[in-house]
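In: The following block contains a protein sequence and its predicted model.
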Amino acid sequence: MQPLIDVSALAPLLRREPPPILLDVRWHLGGPPGIEAYRHGHLPGAVFVDLDDDVAGPPGPAGRHPLPKPADFEAAMRRAGVTGDRLVVVYDDADSTAAARVWWTLRYFGHERVRVLDGGYRAWTEAKRPVTTEDPTVKPGDFIARPGRLPLLDAEGAGDLAHGGVLLDARAAERYRGEVEPVDPVAGHIPGAVSAPTMGNVGVDGRFLPAGLLRERFAKLGATDAVDVGTYCGSGVTAAHEILALTVAGVPAALYVGSWSNWVADPDNPVATGDS
């Protein structure tokens, strides 16, 4: 299944029975809670999902957004009405950085029919589609979490891949170079990793670039379907966005969920700075 859906394709689906399950995952690192944006307006029928509480485990040495326990994720998705056989469409404000993490996590735990609304809430409202402030009535879902359906990397695997394949660093270039580090205690990057800021995957409107342009972008970075590819970021959120872009481009890749926040938790892990 194609991982993206646009507004014009989603709108008629919402008029069918049963409609897709809509998950609103608006989230801002260090910003106001996404639930506030949801209460001010959301797609009709959408259920709010909290990225920190529902899509990640507690922060710690495993990272700031480690994988949730299967039982916890299953319960969260059932509360949101997710079933195993119904299409799920996930959206955030615009650029899909948070929505991609929900897309990836659902896919990792075995859901086969998940798509991200390209352009998110902004694209929906710019198209003059209806929004609401009403909370939907949610019938509990029957989703069963079956982990292991997408490839993962741990710290050792990420370090090896940086030298034996292609490991993409999805953070902003200045964080990769070690010039700034607003969140984690150590600045820099995994030695051998390639800088690939995830905002290069989308246009100014938050929509993903066409598949051909994404393939060109990743090929210039050495990431093609002919080599082993992995991604990481600060805590495994924007790295999932990189996985989504790579999927659009036709390049399979593994996610280092713990990412930089897990890497620097071990003082024995080497750190590189600068452009190389």
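Out: Thanks, I have it.
In: can we go C-alpha only for contacts and neighbour counts from here?
Out: OK.
In: Tally up the residues packed near residue 206, please.
Out: 19 (other CA atoms under 10 Å).
In: Next, the contact list for the nearest residue to it once chain neighbours are set aside, please.
Out: Distance criterion CA to CA, 6 or more residues apart in numbering; nearest residue to residue 206, sequence neighbours excluded, is residue 95 at 4.1 Å. Residues in contact with residue 95 (CA atoms under 8 Å, 6 or more residues apart in numbering) are 118-120, 202, 205-208.
In: Of those residues, which is the nearest to residue 262?
Out: Minimum distance to residue 262 across the contacts of residue 95 is 26.7 Å, recorded for residue 202 (CA to CA).
In: What about that closest one, how many residues nearby?
Out: Counted with other CA under 10 Å, residue 202 comes out at 19.
In: Tell me which residues touch it, please.
Out: For residue 202, the contact set (CA under 8 Å, 6+ apart) comprises 95, 208-209.
In: of those residues, closest to residue 1?
Out: Closest approach to residue 1 among those (CA to CA): residue 208, at 16.6 Å.
In: number of nearby residues for that closest one?
Out: Using other CA under 10 Å, residue 208 has 22 neighbouring residues.
In: Going by residue numbers, what spans are helices in the stretch 151-276 of the chain?
Out: Under the criterion DSSP state H, counting those that start in this stretch, helices of the stretch 151-276 of the chain are mapped to 155-164, 173-177, 211-220, 238-249, 259-263.
In: For the fourth one, list every residue counted as buried.
Out: Yep, that's helix 238-249 we're talking about. By neighbour count on 16 or more other CA atoms under 10 Å, the buried set for helix 238-249 is 238-249.
In: Next one for the comparison:
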Amino acid sequence: MPGGTPVTSPLITPADLAALGDVTLLDVRWRLGGPPGVELYREGHLQGAVYCDLDTDLAAPPGAGGRHPLPDAEAFQRAMRRLGVSDGRPVVAYDDAGSTVAARAWWTLRYFGHQDVRVLDGGLSAWTAAGLPVTKEEPPAVREGDFTARPGGMPVLTADEAAAVAAEGVLLDARAGERYRGEVEPVDPVAGHVPGAVNAPTTGNVGPDGRFLDPAALRARFAALGVGEGVRAGAYCGSGVTAAHEVLALELAGLPAALYVGSWSHWVTDPARPVATG
């Protein structure tokens, strides 16, 4: 419950979700460049799920803060209540992209104080692989929630703090290697990475089935990248979405980390900030 201890694991299996009972289900499917996630939702979703839009429900409008800035508390509270989120009811988010977008929903809800929020491990494909049904029927009426947004529940980094973590701890860049190296940049106006950051693509956090690696394997992965007990760690990506997946994987490994929400899309808004390539 809000103000208490978070649930033991931020993940939930399809079988456990099917048995959970009263729960708010958020379908957060999204594609960079489209099609709109709501179209995917209408083609088939979990029974009772409501569509949660990454761009409008889990982020503020793009601008100086980056492409997916953190929403303010009032706007986020309003969006979550509209989707039926309540303080005393579990929330489960899912997508079809290796939990990268669902992790942003998990992180944002945790940041704003909801303690009983999980990600469906393996997403929609794991659900259907388990023989569980999907539907095209939308809930006839969403019961408005009573969620109260209380910011500060998860650690965040400013640009200056991200630079400090890169210099003194380990700052993980969750993007694909070619974007980290500056060989390509399909979205942002400048290619490269934060000087001192270590590349750790989110694809390495999950197996071929899209489910997260077990905690021991994740600990080994992050240890090889320099993250361990007592090491200050942070994560960023293009716009703060897949970096939330990195923070989730680190939490599974028992390694707390802060999120640079603005990420690369915010870093490059200031031409005085240094850029590394290679």
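Out: Great, that's in hand. What you see is a predicted model, and the numbers here were worked out from it, not measured in a lab.
In: How close are the two chains, by TM-score?
Out: TM-score of the superposed chains, computed with TM-score structural alignment, normalised by the length of structure 1, equals 0.97; 270 aligned residues with a CA RMSD of 0.7 Å.
In: which stretch among the helices of the stretch 151-276 of structure 1 comes nearest residue 131 of structure 1?
Out: helix 238-249 (25.4 Å).
In: equivalent range in structure 2 for the closest one?
Out: Mapped onto structure 2 using TM-score structural alignment, helix 238-249 of structure 1 covers residues 242-253.
In: ok, back up a step: let me have the buried residues of helix 238-249 of structure 1 in CSV, adding distance to residue 59 of structure 1 as columns.
Out: Converted to CSV, the buried residues of helix 238-249 of structure 1 look like this (distance: CA to CA, whole Å):
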residue, distance to residue 59 of structure 1
238, 16
239, 17
240, 17
241, 20
242, 22
243, 22
244, 23
245, 26
246, 27
247, 27
248, 30
249, 31
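In: Surely residue 255 of structure 1 and residue 235 touch.
Out: No: counting by CA atoms under 8 Å, residue 255 of structure 1 stays clear of residue 235, with 10.7 Å between them.
In: Please say which position in structure 2 the residue nearest to residue 206 of structure 1 maps to.
Out: By TM-score structural alignment, residue 95 of structure 1 lines up with residue 98.
In: Where do the strands of structure 1 begin and end?
Out: Taking DSSP state E as the criterion, structure 1 carries its strands at 4-5, 21-24, 47-48, 88-91, 114-117, 152-153, 166-169, 194-195, 229-232, 254-256.
In: I'd like the ones you listed written out as TSV, with distance to residue 11 of structure 1 and mean neighbour count added.
Out: Converted to TSV, the strands of structure 1 look like this (distance: least, CA to CA, whole Å; neighbours: other CA atoms under 10 Å):
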stretch	distance to residue 11 of structure 1	mean neighbour count
strand 4-5	10	19
strand 21-24	12	25
strand 47-48	17	22
strand 88-91	11	26
strand 114-117	11	25
strand 152-153	34	18
strand 166-169	35	28
strand 194-195	37	22
strand 229-232	32	28
strand 254-256	31	24
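In: out of those strands, nearest to residue 137 of structure 1?
Out: Nearest to residue 137 of structure 1, of all those, is strand 47-48, at 9.2 Å by CA to CA.
In: In structure 2, which residue range corresponds to that closest one?
Out: Using TM-score structural alignment, strand 47-48 of structure 1 pairs with 50-51 in structure 2.
In: So what's the gap between the matching stretch and the chain middle?
Out: Chain-centre distance of stretch 50-51 of structure 2: 17 Å, with CA atoms, centre = their mean, to the nearest Å.
In: ok, and what's touching that stretch?
Out: For stretch 50-51 of structure 2, contacts defined as CA under 8 Å, 6+ apart pick out 25-28, 38, 41, 83, 138-139.
In: one step back: turn the helices of the stretch 151-276 of structure 1 into CSV, including distance to residue 90 of structure 1.
Out: Below are the helices of the stretch 151-276 of structure 1 laid out as CSV (distance: least, CA to CA, whole Å):
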stretch, distance to residue 90 of structure 1
helix 155-164, 28
helix 173-177, 27
helix 211-220, 20
helix 238-249, 13
helix 259-263, 23
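In: Any idea which of those gets closest to residue 16 of structure 1?
Out: Nearest to residue 16 of structure 1, of all the helices of the stretch 151-276 of structure 1, is helix 238-249, at 26.5 Å by CA to CA.
In: What angle do helix 211-220 and that closest one make with each other?
Out: Here helix 238-249 of structure 1 points in a direction 120 degrees away from that of helix 211-220 (axes from the mean of the first three to the mean of the last three CA atoms, to 10 degrees).
In: Just name the closest of the buried residues of helix 238-249 of structure 1 to residue 55 of structure 1, please.
Out: Distances from residue 55 of structure 1 to those, taken by CA to CA, are shortest for residue 240, at 12.2 Å.
In: Report the separation between the closest one and residue 168 of structure 1.
Out: Distance from residue 240 of structure 1 to residue 168 of structure 1, counting by CA to CA, to the nearest Å: 11 Å.
In: hey, what's in contact with both of those two?
Out: Contact criterion CA under 8 Å, 6+ apart; residues shared by residue 240 of structure 1 and residue 168: residue 231.
In: Enumerate every residue touching the counterpart of residue 215 of structure 2 in structure 1.
Out: Structural alignment places residue 215 of structure 2 opposite residue 211 in structure 1 (criterion: TM-score structural alignment). By CA under 8 Å, 6+ apart, the contact list for residue 211 of structure 1 reads 248-250.
In: ok, 7 Å please
Out: Each residue near residue 211 of structure 1 by CA atoms under 7 Å, 6 or more residues apart in numbering is listed here: 248-249.
In: Just give the number of residues close to the closest residue in space to residue 125 of structure 2 that isn't next to it in sequence.
Out: What sits nearest to residue 125 of structure 2 in space, not counting adjacent residues and going by CA to CA, 6+ apart, is residue 96, at 6.6 Å. Per other CA under 10 Å, the neighbour tally for residue 96 of structure 2 reads 20.
In: Sounds good, over and out.
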